[in-house]
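Engineer: Quick one, fold the following:
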Amino acid sequence: MEFKEQIKQLGDKVTKLRDQIQTEEATKSAFVMPFIQSLGYDVFNPMEVVPEFVTDFGAKNIEKVDYAILKETQPIMIIECKNHLENLDKHYTQIHKYFHLTKARFALLTNGVEYNFYTDLDNANKMDEKPFFSFDLTTIKEQQIKELARFHKSGFDVNTILTSASELKYSNAIKNVLTKELATPSAEFVKFFVSRVYDGKATEKVMTQFTEIVRKTVDQTFNDIVSDRLMNAINQTKPQQVETDTANAHEKAAEESKIVTTEEELNGFYIIKSILRTSIDAERIHYRDSQTYCSVILDNNNRKPICRLWLNGQTKKYIGLFDENKKETKIEIATLDDIYGYGTQLVDTLQMYESEEK
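Structural biologist: Reported below is the predicted structural model:
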């Protein structure tokens, strides 16, 4: 299952169960731990995720944060959890204190429904007052899932996230300003339009009149833009043939229903993605599963196979590598970690497709 589907399914789970969850511990178990797992981390491996992490870095009094995610024994992100009924704003001071007691560059404050990510963009080693990235898991948007994917274990990179965080911070601030102005236009916002379309003096009566005009006009303009884009999308969509062989369609549906992407296949895919991300945008690496093997492909194109993982229903595990003629060679592997030993071949295959395109 791809990361996007994992997050959406978790959001559906939160929506269904939130009324039944009454305590902070239940929130952690039902919502937060599955969220950490969706990021590719093993919550039962103390080398990756440490519960009740001791934040005694230079502190007189030892404090404990709910979770710390580690990389090479060092915390890269700390997570403080609250009951899903709690208002997160009340707990900013607590996560702010913990941030300064560890070497982690990122802090996450969550109640299992809302997620606030913090770092130190404004002043080095001092956690910002506002999160650079926030979302509600029950209503998470496609773009937010893409931003969240940067925190996945397979592609976690501090510098990349910090660059994105800086842009997100100002982008979110602009969105908030626009949202407020569209709902209730301020005097400055209205005056901007009055100065450009009205020749007379901006008296109090004129400003009152234009406030409603601006609100209605802006609202209608946004509706028109959305409508135009929808029509363009519809007009550009080519009609597809509807004649299909019913028997073949049923057979294909039955075949696809038997396909189950296992956790081992996903872990193998994430390893391959982490190897290739230094050579290409990680979002171009996809997988397609079948009953017998899981293909890792470039640009979601079956004609650009990078490798195959033969892990289903077999006593032995194999990785299938492709040569310049796209001929596959199956190589036995003892564990998924053996995949790292074929990094050069994987990159060579990737570069072969890139050269063909050029």
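Engineer: contacts and neighbour counts: CA atoms only from here.
Structural biologist: Noted.
Engineer: Lys126 against Tyr98, yeah?
Structural biologist: No - here Lys126 does not reach Tyr98: they are 11.0 Å apart, not a contact under Cα atoms under 8 Å.
Engineer: Which of those two has more residues huddled nearby?
Structural biologist: Per other Cα atoms under 10 Å, whichever of Lys126 and Tyr98 has more neighbours is Tyr98, with 23 against 15.
Engineer: Ends of stretch 309-317, what's the gap?
Structural biologist: Start-to-end span of stretch 309-317 (Cα to Cα, to the nearest Å) is 8 Å.
Engineer: One more: stretch 116-135?
Structural biologist: One end of stretch 116-135 to the other measures 7 Å (Cα to Cα).
Engineer: Next, the second sequence, to be compared with the first:
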Amino acid sequence: MGLKEEIEQLSSRIEEKVDKVKTEEATKTAFILPFIRLVLGYDHTDPEEVVPEFIADVGEKKGEKVDYAIIIDDKPTILMECKPVYTNLDKEHASQLRRYFTYTEAKFGILTNGIIYHFFTDIEEPNIMDKKPFFEIDLRAVKDSDIKELKQFTKSSFDMENILESASELKYKGEMKKIMAEQLKSPSEEFVRFFAKKVYSGRLTKNAELQFTEITKSALKQFINEQVEERLKTALKPPEGNGEDTSEINESKPIKRKDKIITTEEEWEGYYIVKAILSEMVDPKRVTIRDRVSYCGVLLDDNQYKVICRMHFNSKQKHLSLFDKQEKHKSGAKKAEKIPIDNISDIYKHTERIRATAKIYLDK
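Structural biologist: Here you go, the predicted structure:
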């Protein structure tokens, strides 16, 4: 199971159990330990990987304990301080975690209530944990960008240098995005005046300022909506031609036939979904479709050696073939994993694997 699927599973568990979790210990058992084990990939039962109640002597105070320490290369690298599930982390100053951070070899601190995770490091001053996190993730509303950043902390992908290099940029981008969200919801006087002075030559009275506050808010929302619509139009625009290419997707020979292939609406819809999934990492024009008698394929650069996926929609049980593992049959053709799907929209559930396949071709 991939990282995205593990997070989705834990998110569902949170939705089901959150009302029954009342204490810090219950939060640890129900949500935090599964996060450590299933999402980050560390074995919480192995004291060489995860140490509960890790002792961190803080100055003259001896025997101070942090909830968990994740051990990497025999060093306590990630410290975790846990709070009950109902705790508002924005009001929690993480002062206790800062003390532990300073007096240990840790490079990262995590403050969590089992649902929201705040990641800290020492960007501003060496060995002193920053007051603000450089990365935040809410398991109830995870974005693809969150998964990308979180993956760096997993056991299989952990690279301290890469994380530290990107932490500063990530922190400031996160702060800027918060400011943008606040301005979109309730534009500040300074923000409104900036735009008003660009378009209005009159005196900015109190009434004019109130009017421009609503105009600014409306203009921002409309601009964002138009950008989204334009991007979707580009991503979902059908390629030139009717999709009735007679060449084969993989290394096998073309099928000779007299009948014409008809690309169904479901196949077009599936193609548009794959195109939209890849729109953030590749020009949508490079994603093409080729239909066959038994399946409909989606390719990168219309190249028979760059198969993204295949759609088998001609029978009652629909299937999607994925190629992210890039294994090969003895014949030389790429082996696919054929996965049953119930609805065309189920293709979105395999976003990570579809993008992984495209990345293989792009990296080459």
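Engineer: Look up how far Arg215 of structure 1 lies from Phe31 of structure 1.
Structural biologist: Separation of Phe31 of structure 1 from Arg215 of structure 1 (Cα to Cα) stands at 40 Å.
Engineer: That should have said His250 of structure 1, apologies.
Structural biologist: From His250 of structure 1 across to Arg215 of structure 1, the span is 52 Å (Cα to Cα).
Engineer: So for these two, which sits in the more crowded spot?
Structural biologist: More neighbours surround Arg215 than the other of His250 of structure 1 and Arg215, with 16 against 11 (other Cα under 10 Å).
Engineer: so who does whatever residue of structure 2 lines up with the more buried one touch?
Structural biologist: Residue correspondence to structure 2 (TM-score structural alignment): Arg215 of structure 1 is matched to Lys217. Contact analysis of Lys217 of structure 2 by Cα atoms under 8 Å, 6 or more residues apart in numbering lists 184-187.
Engineer: how about a cut-off of 10 Å?
Structural biologist: 183-187, 192 (Cα atoms under 10 Å, 6 or more residues apart in numbering).
Engineer: on average, how far is the host helix or strand of it from the matching bit in structure 1?
Structural biologist: For Lys217 of structure 2, the element it lies in under DSSP states H and E is helix 206-236. Superposed on structure 1, helix 206-236 of structure 2 shows a mean distance of 1.7 Å to its aligned residues (mean Cα distance after the TM-score superposition for structure 1).
Engineer: ok, Phe133 of structure 1 to Tyr115 of structure 1 distance?
Structural biologist: Going from Phe133 of structure 1 to Tyr115 of structure 1 by Cα to Cα gives 8 Å.
Engineer: name the element the residue nearest the centre of structure 1 belongs to?
Structural biologist: The structure's structure 1 has its C-alpha centroid closest to Leu148; by Cα atoms, centre = their mean the separation is 2.5 Å. Secondary structure assignment for Leu148 of structure 1, by DSSP H and E: helix 142-148.
Engineer: That helix: how far from the chain's middle?
Structural biologist: In terms of Cα atoms, centre = their mean, to the nearest Å, the centre of helix 142-148 of structure 1 is set 4 Å apart from its chain centre.
Engineer: Give me the residues contacting that helix.
Structural biologist: Helix 142-148 of structure 1 is touched from outside by 3-5, 7-8, 39, 117, 133-137, 149, 161, 164-165, 168, 283, with contacts defined as Cα under 10 Å, 6+ apart.
Engineer: And it against structure 2, how far off on average?
Structural biologist: Mean for helix 142-148 of structure 1 is 0.9 Å (mean Cα distance after the TM-score superposition for structure 1).
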